[in-house]
Structures are given as structure tokens and as C-alpha cells.
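>>> one predicted model, sequence on top.
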Amino acid sequence: MNHLNPAPLVLENRTFDEIEVGESARLTRTLTKDDIELFAVLSGDVNPAHLDEAYARETPFHKVIAHGMWGGTLISNVLGTKLPGPGTIYLSQQLKFLRPVGLGDVITVTVQAVEKRADKHIVVFDCTCTNAEGKPVITGVAEVMAPTEKVRREVPPLPEVRLKRHARFDRLLEVCKDRPAVRTAVVYPCDDTSLIGAVEAAEAGLLQPILIGPASAIQRVAQANQLDISKLELIDVSTPSLAAERGVALVRSGDAAALMKGSLHTDELLHAAMHREHGLRTGRRVSHAYVMDVPDYPRPLIITDAAINILPTLDEKRDIVQNAIDLAHVLSIDAPRVAILSAVETVSSKLSSTLDAAALCKMADRGQIKGGVLDGPLAFDNAVSLAAAHTKHIESPVAGQADVLVVPNLEAGNMLAKQLTFLANADAAGIVLGARAPIILTSRADDERTRIASAAIAVLLATSPTWAAAQGHAGD
């Protein structure tokens, strides 16, 4: 037997003349979460009885109920692939749904020919779906036009379909439910994205926005987007630079616990935030981190720095790494695995990023970086893939299972984050670290889920009892 190229599966039908009354066929299938959610996507039916397990438990059936379409499709499966098989034309069905079907239930579908009509080659089938206890959950009748010619064909390959879930950001919101809404200075929210993001975060119970900017412009944006900002505090300031200074002053005075970027340039906001006398400086270099929910990666992934530090020095990278580790702790990653990225896995004097990686790892050994497990240099594939690391015989507590990816420069980080976003369907929530307060950077490309996740991360940081000290505020 050739195990590398096994014999293909073959479908063979039963023609109208071959089918006998009383003949039957069956299949068995276990209901999975993917089944339910795929049908919801295809049908547009978002009935919480199908999708919300907590809600379904409150129904009289006390369990998640499968979409009725699922049972009908299983019957169609038997008729189209087994009896009669290829060439069958499905004409009608009448089904009764007798019992609920829940996740993990094993369902056996049986169809039995009960009548033949020679004039149009019609066959009538009794259809029954039973659960593992043998109790019927669906019964009914189906009529088909049976094939008249023999068909024998290989089973065509099915396309690979994967549901892209973002449950990790959902868990962030669950944690934030027990935290108070954070007063946040929203600096110059004079475009649709920034004002909508602030209002969404307020409606989600995450932020108490203080809108800072020209009142007339902000109100025009609100009216154009049908946003109710009547209950939000609004400070009338004419220019982006004045708005940034006012927002930073609110944080310094304790009237706000977070800062959120509006439609001004990032440089304008950070110029005010990093002012030596009146800003939010600490003993750390500020850095940006993306918290990414990559559907095919088994854990949240922090990428830093992809937005602020263009060509960071070794000392600046030390702060970038420590900021990311402190963020990971707030996200309940107790000992984050930090991969220092380069193009290769060996140290070379010709590639400065490998030298920095080796130095950072030694700094961690000497206690200059605390709270994480570092390794590098590591190429991207070896940082996130155990298979790739094993192939290259890399023995490391970080390789293949990194929680944090530290990139050599802004260009590399920006490209990596955007590749994951646009090619791997990842969500990327952004936050600025190393200041007295978390700074939320919004982007016009962010969707609602990403904007809300960024706000949730700011809430977790601002309400963490240990984060302020960990950020090095004692060095201010």
C-alpha cells in the first residue's frame, strides 16, 4: 500500500432503477462550535439561542440549540452523496424539529426510500435524525429526482475554511467590567474616527472622555455622525498644540488618568507629553506597543516598537523591552517570553541588531531588565514557530512561543504589524508606554473592535496598582 498517496475516496450513486423501496443510508456527525457559527455567518441568523451559551442556558431547553438549517443540510448530505448520490436533484423537504441539539451532541442521520414515481424518477425518503440516546431530534420527508445514469467520481477536495475569532480582546473587556471608567483627556477629536472612538469607549463603560479642542468643530463632527456628546465634558481650545498641552496638564494634575490621541499629529501630542518640565516624563524612554490578536497564534502577541522610536539605541531598547514586559504583566502574562528579533539566530558583528539582542539578553541576566525571559537574536519564524525552531535545532525557552516580539527598528515593526493585520486578519490595539499615564493612539484604519481594545488596555494600565511604580515613576 502506498501510504504517501492513498487511494482516493470515490462517490458512486444509485440510479432510479437500482433504488429499492426500503433501502436506506446514514451518516453520523458531532455538532461543533464551528458548525453553528458557520451557519450563522452564511444565513445571517444571529439568534442568541444559537450563538450565546449563557443566553441559551436561560431558555426552556437549557442548552445551545443548533440552527435548524444544520439538520436539513445533513439530510441533504446523505441524499446527495450516498442515496441516491451524485446526480440527485433535491425537490422538497418537510421537517419537524423535536428536540434541541447542543454542542458535542452526536447526531445520526438516516434516510429510507418509501416511494418511487416512475414518470419523473421521483423518490420519496423518510428522514430521521437521532441523538446518541437514540431519540429522534428531527423527522420528516424529502422528495428528490433520482439520477438515471450511473456516476462514479472521486470526491472533490473541499476548500479549507477557518473561522477567524478574536476572543482574546473579548476577554480584555470582561476583565474591565470590574474596573471603573477612566477619565481620559481626548486631545483634538475633530475627525470622525477619533470622536467616534471616544464615544464608543464611553458607551462601553471604559472611558469618561474629556473632549479637548475647538467646540464648534467637535460638535459639527458629532452632528454629522449622529453622536450624542451632550453628557461629555468639552473644553474649548482652538489649536492642536494647545489641546495637547491642556490634556497633558489634566493628567499631571490628576484630573485625568489617560491620554487619547485625536486628529492631531502624533508628534504634536508627544511633544507636549514629553516636555521636560510640564510633560509626563518618567525615568523611562516612551515606546509604543501593539497588542495583537492573531487568530492562528495561540496567545496574545505584543510587538514593539512600531510607531515611536525610529532607530533605538541599546539603552532605549532596554526601556522598550521593560515597558513591554510591564504591559504583559498587566495582561496577566506573569513571565513573558521576549524574543529579540533579527534576520538570523547567530551573533554577527556585521549585523548590529544581533549585537543588541545579545547585549539585551545579558542585561536581563544581570537584572537590568526584570520580569521576563529573554532570548535573541531570533528570526521571526523561530520566535513564533516551534517547528521552525526545532528544524534549526534552536533550544530556547522563548523560541516558538514568544509573547513579546522586539523589533530592531520602527520600519521592521511597522511592516510586521501591518502584515499580520492585513494578511493574517489580526487585530492590533495600540498603546504608548513609559509615560505617567497610558496614551491611546488611534488610527483611521482601526475598526471598532480595535479602538475598544486599545481603550480597554488603557483602563487596565491606569487602574493597575503596580503599573505606575513599574513604569519607573520614581525616576521622574
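That came in fine, so what should we check first? Residues are numbered from 1 along each chain as shown.

>>> every contact and neighbour count from this point should use C-alpha atoms.
Will do.

>>> any idea which helix or strand comes after the strand or helix carrying V432?
Following DSSP states H and E, one finds V432 within strand 427-433. Per DSSP H and E, the first helix or strand lying C-terminal to strand 427-433 is strand 439-440.

>>> pull the distance from stretch 452-470 to the chain's centre.
Computed by Cα atoms, centre = their mean, to the nearest Å, the chain-centroid distance of stretch 452-470 equals 20 Å.

>>> just stretch 107-127 next, same as before
The answer for stretch 107-127 is 45 Å, by Cα atoms, centre = their mean.

>>> show me the contact partners of it.
When contacts are defined by Cα atoms under 8 Å, 6 or more residues apart in numbering, stretch 107-127 is touched by residues 16, 19-31, 74-75, 78-79, 83, 128-132, 138-148.

>>> report the buried residues of the helix or strand hosting H50.
If you go by DSSP H and E, H50 is part of helix 48-51. Buried residues in helix 48-51, counted by 16 or more other Cα atoms under 10 Å: 49-51.

>>> try stretch 310-317
312, 316-317.

>>> try this one side by side with the last:
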Amino acid sequence: MTSLSNTPWDELEIGMEAEIRRICRADDFFVFANITGNMNPKHFPRMKDLEGDDALQEPVAPAMWVSTLVASAVGNKLPGPGTLYKSHNVEFFERAHAGDELVIRVRVTDKLDNHVARLACRVDTTEGKKLLRGCVEVYVPLERMDYQAEEIPGLIVHKHVHFDKLLAEAEPLPPIRTAVVAPETDDSLLGALLAFDHTIINPILIGDEARIHAAAKAVDRDISGFELIHEPNQRMAAALGVRLVHENRAQAVMKGNLHTDDLLGQVVKREGGLRIGRRLSHVFVMDVPGLTHLLLISDAAINIAPDLETKLDITQNAIDLAHSLGIAEPKVGILSAVETVTTKIPSTLDAAAISKMAERGQIKGALGAGPLAMDNAINIGAARTKGIRSMVAGQADILIAPNLESANMLAKELTFIAHAEAGGLVIGAKCPVILTSRADGHKARLVSCAVAALHAHRGQFL
């Protein structure tokens, strides 16, 4: 809680001064854009469409955002709480950029009629760059006010920098030939086409030819240059996609508009499927606003109630994918409802066993800890409050859920409540299997393809 006090009219004197400091952050500029509707790309980072020196600069602070900082000096410091604006007249000089620290100063120059005061204002960087000069006129409160400022609601800027990084890493790689099964709706087709546009995949379209052409027409795309194999039976189309992998004509399989069971039924067949000995599992790769790293969650789509042996494969699959995504030694949190081992909750026993196996090298390439509840797996403050100290607690890169229901709910809560973006991949097969949902947006489908391409290249499938 912040304590604020004002200087009422009778105590205000000419020559009084106040100062505040503020560091420019790119997130501030995104918030300002949402408030004002000013979408000038000069104010945003990662200006991909600009060329020359402008493309390399930190984003420029909007001048009007800089001027609003004067209001914080007036409203918080001098005259302080209870002050209301009458006029604001400023001139701008040099520009501030993200990362600059600004010094905002105000000084009382005149006391006018009707309890109006005029204050000179200036804003500079701590390095001496002159940004703003001007004056404001304000209505000064008549009575003293001591104000305890309650915590105001925080803001999270919904940006997905981790996914942007994955796309940037995948695009320079040779595109992987991908059997896209039943891309017979505009969404399922467009996801594959967007990945082609980003040079991530070369799609082979398998399904009902008429429906695929209708979907292409709906999204106004010409697909005459793509290989298209007519197979109206979706189960047979899935079998054909698997066969293309065995024939080395495809390096990945992507789900279009068909039931997951129809696709995976062909993938897991003992004869002619894509199994390689380990249990298959699904991994959500999530970009959660406010989280400083990617978050992998498994298994949310295939293994309903996995036993300990299956959980070991689920865990190793997720670790292998994390390696492909550039996480050299991922931290794996084995989840349960509590962080203590108890026979009353069987998942705590599995978690403890997996944690010990990771410690002894039976699970390779990661640090593991469990059982962990969700709070102390992902929040280091919660872990310390409960006295849990490990290299994993509070900073897990991978979350292994007790069962399919809990993993699925966790991933979808992050997507639809916390505004995370999610990509999905089936791991443990002869090749990556891109398993998207009908509810997925274009970005999720595109990132799923990028994850598949990175895993195909770095996981030594090719």
C-alpha cells in the first residue's frame, strides 16, 4: 500500500518542486495503444515490416504517453491527491525508447484565481536527453489529504514472445513434408497453408478432393501446386498418411478435420503403424503471458489413466521434445493435489517414484521433482512458503499431470482463462504427429507445425 499526501492551497508556495522517475517498458506502449487506439508501429518492438535503421531500434515511446507522466507527478506529488487538471501545454523535443529511465519534474510558478496553480513541467532521461518542456494549470485542493492508495488491479500484456521465437527458429530450416489428413474445412486447410507460407512444412493433402477444393475456395487460396491424394474415407486417408511416412514420402503427419481416434488408430497399429516401442503421448507446448519460459503439459489427449510405467514414457517423451525446443535440461514437475507423499492419493506415490528415478538417471536429460501441487510447481514464492526447496519447485518447464482429465483441464484453463497460446504434438512415434483441435486458432496450428519441424530436425528423425 502506498501512502500519499498533498499540499493544500494555503500551504502551496511558488518555487515548490517535485520529481518522480519511471523506466520506459515496451509493455507500457502496448497498454497505451489499447487505450488510445494508436497503432503506430514505431511504438512496438519487432517491427518486421520495416527496413534500415528503424528495424533495429528499440520501440519509440509515444510522445503523449510521456506527457501523461506529468499527470502522475501532479496527482501523486505536487500538489498531490485531490488535484484536478485545468490545462496542459507542452512541447516535445527528443524521443525516449524502451529501456530509458525518465525523470519527471514539476515546479510551481504562479498561484492564480479560483485556486488555480500553474506549474512548469519537464521530462528528461537520466542520461540528460531533453524530451519535454511545458506547463500545466491545475485546481489545487483546499484541504489536506493523506491517502492510502490501495493496490490497483494489475495488467498482463497478452503477447507470445516464446512462440515468436519458435517460429523464427523453424522458418530457416528445410520444410518437412507433411501428410495432412482430411483438411476438408477452411480452418484445417488454412493451418497447413499458413505453415507452408512460413516455409515450415510442404503439405501433402489427403482426403475428399471436392471438399478440399471447396475449403480452398472458402479461404481464397490456390492449391493447384500441392500434391493432393483423393481418399474420401477418413480412416483410409489416415492409413494412407501413415503409409507415406513408411515410404519416406512424408516426415510428419498432421490431423485435419477428422476424429482423433481415426487418426491415432492408424498411428498406433501394431502392424503398419508408427510405434517405436515407447508409449505415445501428447504434449501441449504453451506460451503463457507473464511466464518467462515455455510450459509443456502432458498427457492431455491419449493416455486416460496412466500407470507408473506409462507415466515414465510420458515424462521421457516430454523431455525429448523440450530438448528439441532448446531447453537443455528441463525441470519436470510431477503434479498431484498435494506436495506430500500419502497412500491416500496414489498419484503422490507415482510422483515420488518418478522423482527418485530422475535423480538416479533412469529418466534422462532433465531434473525431476514430485509430488508437487500446481502452485509450488510453477510459483517459487509458493514453494518457499511451503518449505519446498529444489531445483524444480517454482520453476518447472514441464508439468506431468496425474491423468488425462487433469492435464486437459489445466491446458484449457490456461488457454481460455489465462490467454495462453497452445500448440500440440504427439511424441513417441516414428515421426511427429501434429494433433490440433477444432477449437484451435490459426496461430496454434502454425506453432504446432513449427514444434513438429523443430522436433523432426533436432530429434534426429530426418
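Alright, I've got the coordinates. Since the model is a prediction, treat every value here as computed from it, not as a measurement.

>>> once aligned, what mean separation remains between the helix holding H50 of the first structure and the second structure?
Here helix 48-51 of the first structure, set against the second structure after superposition, deviates by a mean of 2.2 Å using mean Cα distance after the TM-score superposition for the first structure.

>>> who touches the helix or strand just after that helix?
The helix or strand immediately downstream of helix 48-51 of the first structure is helix 53-57, counting by DSSP H and E. Helix 53-57 of the first structure is contacted from outside by 48-50, 62-65, using Cα under 8 Å, 6+ apart.

>>> hmm, which two among those are most spread apart?
Pairwise distances across the contacts of helix 53-57 of the first structure peak at 12.7 Å for P48 and H62 (criterion: Cα to Cα).

>>> who touches the longest helix along the first structure?
For the first structure, the helix with the greatest residue count under DSSP state H is helix 314-330. Helix 314-330 of the first structure is contacted from outside by 284-287, 289, 302, 304-305, 334-336, 338, 356, 360, 369-372, 404, 406, 433-434, 460-461, 464, 467, 470-471, using Cα under 8 Å, 6+ apart.

>>> look up the closest residue to the corresponding residue of the second structure for R451 of the first structure, ignoring the ones flanking it.
In the second structure, R451 of the first structure lines up with R445, judged by TM-score structural alignment. Leaving aside its sequence neighbours, R445 of the second structure sits nearest to G191 (Cα to Cα, 6 or more residues apart in numbering; 5.2 Å).

>>> what's the most centrally placed residue in the first structure in contact with, if anything?
Nearest to the geometric centre of the first structure sits H166, at 2.5 Å (Cα atoms, centre = their mean). Listed by Cα under 8 Å, 6+ apart, the contact set of H166 of the first structure reads 293-295, 427.

>>> mind telling me what element V21 of the first structure is part of?
When elements are assigned from DSSP H and E, V21 of the first structure belongs to no helix and no strand.

>>> how about it, what does it touch?
Applying Cα under 8 Å, 6+ apart, the residues near V21 of the first structure are 112-116.

>>> and the strand holding V432 of the first structure, how far out from the chain middle?
Taking mean C-alpha positions (Cα atoms, centre = their mean), strand 427-433 of the first structure and its chain are 14 Å apart.

>>> just the buried ones from the contacts of stretch 107-127 of the first structure, in PyMOL syntax?
Buried subset of the contacts of stretch 107-127 of the first structure, written as a PyMOL selection, criterion 16+ other Cα under 10 Å:
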select buried, resi 16+19+24+26+31+74+75+78+79+83+128+129+130+131+138+139+140+141+142+143+144+145+146+147
